[in-house]
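Student: No sequence on hand, only this structure:
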């Protein structure tokens, strides 16, 4: 019988090769495994040491406790009725049987169709052996079928309230993402082949990186999503020329240098979220919204929030409004002589701005003449997956942890945001860094994402309770500075931008919230997500946006009648803002002897790391 392989000893084209899975140098492989175990011990020590010294307490606000309680409700429903449990098991085993039968037929040389295939957007199963190798194809299909079955159990569980169902779906999805065969060396053909090819050296490098990242996180894993050594604030990030022209305990105000012969009479104040640093709006020059705004003729001021510590424990929303937004407005007025000001708020910075405008309406402060909100929620009834972390029990536990320190550690919030898209923001980097032993690529957006900030205890507690838990802002029940404020009191023109694939401020939630304001609202829906939908320079010619009528009724009905436009929404906003006040004046240059100048942009506060 002839040998089916070619003279080189390799399998025919299209057939998987076993050579790639065979260890060629057992002694080197064994040595590297020993080195890996040694590095793993160092990683374990880095994790244990701060706990032995009492610097870490994992019992406070531990999300694992809530996950176990939530999934226990799920298990109780399915296991309490033998018929129901048998029916669920039968559905799963019938799928397994179909996969097994196909595998047997395939081994016999028959052509079969997969019982289940990955979503085309799923990047995890791109290696050809996931399809060509019968073993890995079997693992892939079993995993996909089991994951679908588990999510189906949540959907079919009766008696769960909406919040418990949301939490159960979220936690089950986290387990599914964590259990993917792509996350383990022996069940991932690409990892397996790389490990064999390097004689396990990739695992040594991976454990070294794991140790470094636990040390960097002071006992917690600070997952690297980008090459941090590449970026320098003020050099290749946050490079738009400007000066810090005011500073207090909570914020710096940055004024940017003009680049046009004339500027709009109305200056522009930007309120970014305090959960992250402001320079998401001033990344590399070609991505910088701030630079683009300056080049359109705007006199741009930005609030740069301090990275709070225990001294800021009692800084609540009123403090952030008085010492942040109104401090910024005072600075703009002093620097330009203008009382008519345009304002922009991004994410929770927009939520704060909306509350500030409602308070200012009650107090007779009418300096803001138009407001723009980027992916901003003011109605939190359908606030998406972040509500998983918000109920009375979890908030109380979190408050206990926060008020003992005076703040919430930035890594806690970063982890929560990453979990919203763990299949994109956690597990690919776990695999790349700690199993493949490769440094992540330099990516400005992910560098910014990892540059976490702490959250002052009073501020974060007020936000969680008044917005996520009780939804007081949209209901006109929020109390600030002794006033019960209402968004209906805000009668200025508003530009409300949502992002279609936003996991943090879902587009339907932003749409509903846009109906709470008393003035004219222009609702615009951008393509992509919470960041890419906003930071979308026109020259990139990426994504699209939709415009339509008033934000009334249901988002899908609005979208059915909306007009789609290719590319960035930035020029559309520019046209909108010009219609609110197109008069121009001479530029407001910052003089070299300006006594207000405290520092060059990007300032001091943005450099305060967690």
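Tutor: Great, that's in hand. Computed from a predicted structure; not experimentally measured.

Student: contacts and neighbour counts: CA atoms only from here.
Tutor: Noted.

Student: Residue 165 is in contact with residue 152, isn't it?
Tutor: No - the criterion here is C-alpha atoms under 8 Å, and residue 165 misses it with residue 152 at 11.6 Å.

Student: alright, now check it against this:
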């Protein structure tokens, strides 16, 4: 009890990061580096070589010999130094000095013999975070874009930036939503696809959407979103609502809307989420549409949970699902990307004790972890734009949804991180449903899986592993965009493309990079390919169903989007 309280108190200061985990990683790296004279000599040689190269470059730049070229180019995804003025002295010198230091620290924190892979990634990540903070692009006196804007506007940009910073701090302290979020209210401007809540329990509301076509496909679609987010990312504005497009295509759509848990829900576990979520939703759908197989769709954590349910159904009701679609959802967490940096025994113990005190994981800790994964884009570049250039980014529906965060119950989140992320129980056959181990290999219905190219939450190569562990027909789509924007990829969205290929059970497995080289790029939205895929696995259109099932006590409880999505 005392240990838990102590850890929770420390967590409030460290924002949930375990000092012990970070210290162990640095000690592992430092001790092995100190015992590696060859590596140390290589680093000294690299530092001297880079210093000489930097001195030569700076001399040429200031003497006018060098034009406007970098001797060390930024990474392709690094947009900090793309502006033309960064290629002119003295700013090109600032940029080159930073890039060389960044390269040297990457050399210093990697390839040290004996350091565990996890500790190496932690140290490299921490060094990168510190360097990102010290980038010359983050400071007014070393950023040519800020200097130019200040000269042209007489400092008005800095005044606007100070106002923006004060407003953000004020909103944060008052726990108010982001500026402009009032324009995106579920049920008014977003989440406006017509439907009814036809069922409610302590954890979910099940929404049935109103048919828009004279006839519909006989197989209904059940969408299980992640409970780390509110469901309406899949029902944003009318033009980019996946739900609306599905309904317009003649599908009967059901959506789970999760309750936003509080301290009273601390003991809800992962199995509670499965039973009260997809298992119950499928039972309700069967009452409304008896005997009809379902097209199950899961997004992010909802996809992982729906995969577990599908694996369990493979034993007791193998014909219950017509298909399974996984949107940016992982089933094998062995290589789950940089989120794994925050997951080891030490960090999990610390995180559990922090959640134990409150009964849930607060939205700030979750948002902070995701921001750290892309601090260059989500933190520092935004601060430069809003606080130094004075350019306030206008909130759109996706950004407003992203700020509408949710909490995670203590028990469920601890079980999820330990059992799935850390121990990888699902992929390795140890995850149990009702006391019986389930396996992804048992799923027999066809699978459509979507990965996104720049996903920092569910890296596409990790999502691609469904091709390896699945033992059925798998169609894999890789689309441009990130974890959210790549999924919300409606027809007509500019600069969108995707790759698509189907692996049948007897086909040889292709590793991610081999798959990528073989699958041709197709312009446009992957939604259209998915609609065709669903249609090919659906029966002939029939009359649309009633809303709910009055004869079985399933009366409409109120219009969509329901009550749970409105919970703060």
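Tutor: Nice, thanks for sending it over. Only a predicted model underlies this, so the values are computations on that prediction, with no experimental measurement involved.

Student: what TM-score do we get after superposing?
Tutor: The TM-score (TM-score structural alignment, normalised by the length of the second structure) is 0.90; 550 aligned residues with a C-alpha RMSD of 2.7 Å.

Student: picking up where we left off before, between residue 165 and residue 152 of the first structure, which is the more surrounded one?
Tutor: residue 165 (21 against 13; other C-alpha atoms under 10 Å).

Student: Map that one across to the second structure for me.
Tutor: Aligned counterpart of residue 165 of the first structure in the second structure: residue 120 (TM-score structural alignment).

Student: What strand or helix carries its match?
Tutor: Residue 120 of the second structure is part of helix 117-134 when elements are defined by DSSP states H and E.

Student: and that helix, what other elements does it pack with?
Tutor: Judged by 3 or more C-alpha pairs under 8 Å, 6 or more residues apart in numbering; DSSP states H and E, helix 117-134 of the second structure is in contact with helix 19-34, helix 91-109.

Student: Quick one, which of these gets closest to residue 406 of the second structure.
Tutor: helix 19-34 (25.9 Å; C-alpha to C-alpha).

Student: superposed on the first structure, where does the helix or strand that the closest one is followed by end up, distance-wise?
Tutor: Downstream of helix 19-34 of the second structure, the next assigned helix or strand under DSSP H and E is helix 37-63. Helix 37-63 of the second structure, aligned to the first structure and superposed, deviates on average by 3.1 Å (mean C-alpha distance after the TM-score superposition for the first structure).

Student: And helix 37-63 of the second structure, what does it pack against?
Tutor: For helix 37-63 of the second structure, the packing partners by 3+ C-alpha pairs under 8 Å, 6+ apart come out as helix 19-34, helix 91-109.

Student: For that helix, buried residues please.
Tutor: Across helix 37-63 of the second structure, burial judged by 16 or more other C-alpha atoms under 10 Å covers 39, 43, 46-47, 50, 53-54, 57-58, 61.

Student: Likewise for stretch 132-146 of the first structure?
Tutor: Those would be 133-134, 136-146, for stretch 132-146 of the first structure by 16+ other C-alpha under 10 Å.

Student: just the residues you listed now: which is nearest residue 495 of the first structure?
Tutor: residue 144 (41.8 Å).

Student: so what corresponds to that closest one in the second structure?
Tutor: With TM-score structural alignment defining the correspondence, residue 144 of the first structure maps onto residue 99 in the second structure.

Student: Also residue 259 of the first structure?
Tutor: The alignment partner of residue 259 of the first structure in the second structure, by TM-score structural alignment, is residue 212.

Student: before we move on, back to that, got the buried residues of stretch 132-146 of the first structure as JSON lines, with distance to residue 600 of the first structure columns?
Tutor: Output for these, formatted as JSON lines (distance: C-alpha to C-alpha, whole Å):
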{"residue": "133", "distance to residue 600 of the first structure": "58"}
{"residue": "134", "distance to residue 600 of the first structure": "60"}
{"residue": "136", "distance to residue 600 of the first structure": "55"}
{"residue": "137", "distance to residue 600 of the first structure": "56"}
{"residue": "138", "distance to residue 600 of the first structure": "59"}
{"residue": "139", "distance to residue 600 of the first structure": "56"}
{"residue": "140", "distance to residue 600 of the first structure": "53"}
{"residue": "141", "distance to residue 600 of the first structure": "56"}
{"residue": "142", "distance to residue 600 of the first structure": "57"}
{"residue": "143", "distance to residue 600 of the first structure": "53"}
{"residue": "144", "distance to residue 600 of the first structure": "53"}
{"residue": "145", "distance to residue 600 of the first structure": "56"}
{"residue": "146", "distance to residue 600 of the first structure": "55"}
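
Student: Can you report how many residues lie near residue 175 of the second structure?
Tutor: By other C-alpha under 10 Å, 9 other residues sit near residue 175 of the second structure.

Student: average distance between the helix holding residue 120 of the second structure and the first structure?
Tutor: Compared with the first structure after the fit, helix 117-134 of the second structure shows a mean deviation of 1.9 Å (mean C-alpha distance after the TM-score superposition for the first structure).

Student: Which SSE is immediately downstream of that helix?
Tutor: Using DSSP H and E, the next helix or strand after helix 117-134 of the second structure towards the C-terminus is helix 144-153.

Student: Which neighbouring elements make contact with that following helix?
Tutor: Packing partners of helix 144-153 of the second structure (3+ C-alpha pairs under 8 Å, 6+ apart): helix 156-173.

Student: so where does residue 481 of the second structure fall, helix or strand?
Tutor: Going by DSSP H and E, residue 481 of the second structure is not in any helix or strand.

Student: my read: it touches residue 453, true?
Tutor: Yes - between residue 481 of the second structure and residue 453 there is a contact at 5.9 Å, judged by C-alpha under 8 Å.

Student: what is the orientation angle of the helix holding residue 120 of the second structure with helix 91-109?
Tutor: Orientation check (axes from the mean of the first three to the mean of the last three C-alpha atoms, to 10 degrees): helix 117-134 of the second structure against helix 91-109 gives 160 degrees.

Student: Would you mark the buried spots in helix 117-134 of the second structure?
Tutor: Using 16+ other C-alpha under 10 Å as the test for burial, helix 117-134 of the second structure gives 119-129, 131-133.

Student: same thing with stretch 292-309 of the first structure?
Tutor: Buried residues in stretch 292-309 of the first structure, counted by 16+ other C-alpha under 10 Å: 292-294, 296-309.

Student: Just the ones of those residues in helices?
Tutor: Residues of these located in helices (DSSP state H): 292-294.

Student: Closest one of those residues to residue 369 of the first structure?
Tutor: Closest approach to residue 369 of the first structure among those (C-alpha to C-alpha): residue 293, at 17.8 Å.

Student: For that closest one, what is the corresponding residue in the second structure?
Tutor: Using TM-score structural alignment, the partner of residue 293 of the first structure in the second structure is residue 246.

Student: so what's its match up against?
Tutor: Contacts for residue 246 of the second structure (C-alpha atoms under 8 Å, 6 or more residues apart in numbering) come out as 252-253, 531.
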